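Undergrad: Mind folding the following:
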Amino acid sequence: MDKNQLGVQYMQDGKLEEAAQAFNDAISENPKDPVGYINFGNVLAAVGDEEKALKFFERALSLDEKAIAAYYSIGNLHYNSERFDQAKNMFEKAMKMGLETSDNFFMLGMSLIQLEKGRFALPYLQRSVELNSKDVEAVFQYGLCLAQLELVDEAMSQFIKCIELDQAHADAYYNLGVGYILKEDTAKAKEMINKSLEIQPNHELANTVKGLLDLNN
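TA: The predicted model follows:
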């Protein structure tokens, strides 16, 4: 197996030390291949060494400015450090250079959400879900974005899909409950809110809404 492939396998298994060694070997064997630097940078990012990770991603780009995975990885670094505008720029650059993955569309959408640009985020979250309809978080965030734009029916359909994928998703039940309140279906709203609280009894928003529903009963 190729050293980079071996390292990726180690990362998927949570064996970061072994992954780092495999990527280090890949770099030693082929120092002009940007892939090894990107992969090593991802290990450093995973253990929280942002400064060193960035240097490896920049090294990859110095070898090949079209190494689009490096832009995606730099975007993640910025996002995790709440530099959302810089993150957006990196994910956009990766997309424009041809990285059309569900993850990149999702992160671009989430960066725009954090920048309070939900209307611009919507098509990217939609595309993310189209490319990976089993990504629970993408489906949920797409639903939230639709809800924030007051597209209630469309949002509710995404929350239903989210629950189909993960029957223990308390936030999806809660948001579905809110949707039923807006549609004036109190019985279904109570059912969804109660389900949310069965899963997560300390869900503050669900507890607040349940109190209001009980008060109005």
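
Undergrad: rest of the way, CA atoms for contacts and neighbours
TA: Noted.

Undergrad: So for stretch 125-144, what gets flagged as buried?
TA: By 16 or more other CA atoms under 10 Å, the buried positions in stretch 125-144 come out as 125-129, 133, 135-136, 138-144.

Undergrad: Work out the gap between it and the centre of the chain.
TA: Computed by CA atoms, centre = their mean, to the nearest Å, the chain-centroid distance of stretch 125-144 equals 9 Å.

Undergrad: Could you also give me the structure for this next sequence, so I can compare it with the first?
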Amino acid sequence: MKVFSRLLILLALPFCTNPRVSDADNALFDHSLDLLAAKQLDSVQSIAGQLLKKHKDVPEFYDLRGLLQQEKKQADSALEDFNTAIKMSPKRSIFYAHRAGLYMDMQMPDKAIRDYNLAIAHVDGDTMRYQLICSRGSARKMKRDFQGAYDDYMEGFHFDSTNVDVLSSLGGVLDDLGREQEAILYLERAIHISPDDMPANVNLGFRYLSLGDYEKAIRLFNHALEIDPDQPLAYNNRGYAEYKLNKLQDALKDITHSLSLYPDNSYAYKNRALVYLALKQQDKACDDLQRAAGLHYTARYGNEVDQLIAEHCR
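TA: Next up is the predicted model:
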């Protein structure tokens, strides 16, 4: 992943409105949502188990457990719970949105788009509708339908032209469409509205990488890391800028740290392979290129990894 897209949103979690659920259990459910946001997953698992043991007919509790399983990287179990929630309440927009988010994690954008369409069909309220449309745009971007993603993001922009998430996502997809200067305008607008917005800083930094202004890109990535010291995309992109400046050891350190934070990033493996090639460490480079290929680099970003394997690893 080369840029940051924050529009893969965890939409507002569902309220439990089942009249058979006691006030105490409703309060416990609400508390579990706070715990989930705080990543206290063991506590959430305990509460979800209690609630489902007492209430096997409440879809919100299956949805809760699905979100928990998703956080724990247990995709099959999460999918089963989301399917159950949808089967029990097939007109709840939020359940389709959550399953779509899981499909995004699973690199299955077509299924995500289908679910976002169903979520949009059942949603109440313009704000949530446009959030869903923008999330669908991120799914379209994942499948490299950049024009479709742009169209969705623009719907969000026309609804709220000051939304930093939308501005940042527009900046990302415009670069994919070859409209770099427009991309920079949207991203600079996002940073003008919110100077410490980390995704906008990462995305703008990537735009300057594309333009070859590596020093400016590094300054933006440095600022992003001041905001969030554990942001893997900022480390990866800063490492690539350092590679282009022939600061190979700095690049290797940054990209390796990025992979420790986000080990499924095919783009980072490709970048580290470039560093290893520059260091004349071909075996390590080929290992990383094979990892990038196994993480579906080509489907998401193009054929650069395939070309590098053909050139250096045969």
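
Undergrad: and the buried residues of stretch 125-144 of the first structure, which of them are in helices?
TA: 125-129, 136, 138-144 (DSSP state H).

Undergrad: quick check, nearest of those to Ala69 of the first structure?
TA: Ser128 (16.8 Å; CA to CA).

Undergrad: Quickly note the distance from that closest one to Ile160 of the first structure.
TA: Look at Ser128 of the first structure and Ile160 of the first structure: by CA to CA, to the nearest Å, they are 17 Å apart.

Undergrad: Please apply the same query to Asn4 of the first structure.
TA: Taken as CA to CA, the span from Asn4 of the first structure to Ile160 of the first structure is 39 Å.

Undergrad: Of those two, which one has the most company?
TA: More crowded of Asn4 of the first structure and Ile160, by other CA atoms under 10 Å: Asn4, with 22 against 19.

Undergrad: quick one, helices of the first structure?
TA: Ranges of helices within the first structure are 3-12, 16-29, 34-46, 50-63, 68-80, 84-96, 102-114, 118-131, 136-148, 152-165, 170-182, 186-199, 204-215, based on DSSP H.

Undergrad: Give the buried residues for the shortest one.
TA: What that stands for is helix 3-12 of the first structure. 3-11.

Undergrad: my guess is Phe57 of the first structure meets Asp33, correct?
TA: No: the pair Phe57 of the first structure and Asp33 fails to qualify as a contact (CA atoms under 8 Å) at a distance of 12.0 Å.

Undergrad: circling back: check the buried residues of helix 3-12 of the first structure against Lys188 of the first structure and report the nearest one.
TA: Of all the buried residues of helix 3-12 of the first structure, Met11 has the smallest distance to Lys188 of the first structure: 43.2 Å, by CA to CA.

Undergrad: residues contacting that closest one?
TA: Contact analysis of Met11 of the first structure by CA atoms under 8 Å, 6 or more residues apart in numbering lists 19, 43.

Undergrad: Return the distance of the residue mapped onto it from the second structure relative to Asn246 of the second structure.
TA: In the second structure, the residue paired with Met11 of the first structure is Gln70, using TM-score structural alignment. Distance, Gln70 of the second structure to Asn246 of the second structure, by CA to CA: 39 Å.

Undergrad: cool, and Phe146 of the second structure?
TA: 32 Å.

Undergrad: Which one's more surrounded, the two?
TA: Between Phe146 of the second structure and Asn246, counted using other CA under 10 Å, the more crowded position is Phe146 (21 against 13).

Undergrad: contacting residues for the more buried one?
TA: Neighbouring residues of Phe146 of the second structure by CA under 8 Å, 6+ apart: 140, 173, 176-177.

Undergrad: What's the ChimeraX syntax to select whichever of those residues are buried?
TA: Buried residues within the contacts of Phe146 of the second structure, by 16+ other CA under 10 Å, are selected in ChimeraX with:
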select :140,173,176
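
Undergrad: Still touching in the first structure? Go through the contacts of Phe146 of the second structure.
TA: Conservation of those in the first structure, assessed by both residues aligned by TM-score structural alignment, their matches' CA atoms under 8 Å: retained contacts are 140, 173, 176-177.

Undergrad: and of these, the nearest to Pro232 of the second structure?
TA: Val173 (19.9 Å).

Undergrad: which residues does the aligned residue in the first structure for that closest one contact?
TA: In the first structure, the residue paired with Val173 of the second structure is Ser111, using TM-score structural alignment. Ser111 of the first structure makes contacts with 79, 84-85, 87-88, 121, as judged by CA under 8 Å, 6+ apart.

Undergrad: Can you give me the neighbour number for Gly211 of the first structure?
TA: The burial count for Gly211 of the first structure: 12, using other CA under 10 Å.

Undergrad: same question, Glu116 of the first structure
TA: Other residues lying near Glu116 of the first structure total 11 when counted by other CA under 10 Å.

Undergrad: Alright, that wraps it up for me.
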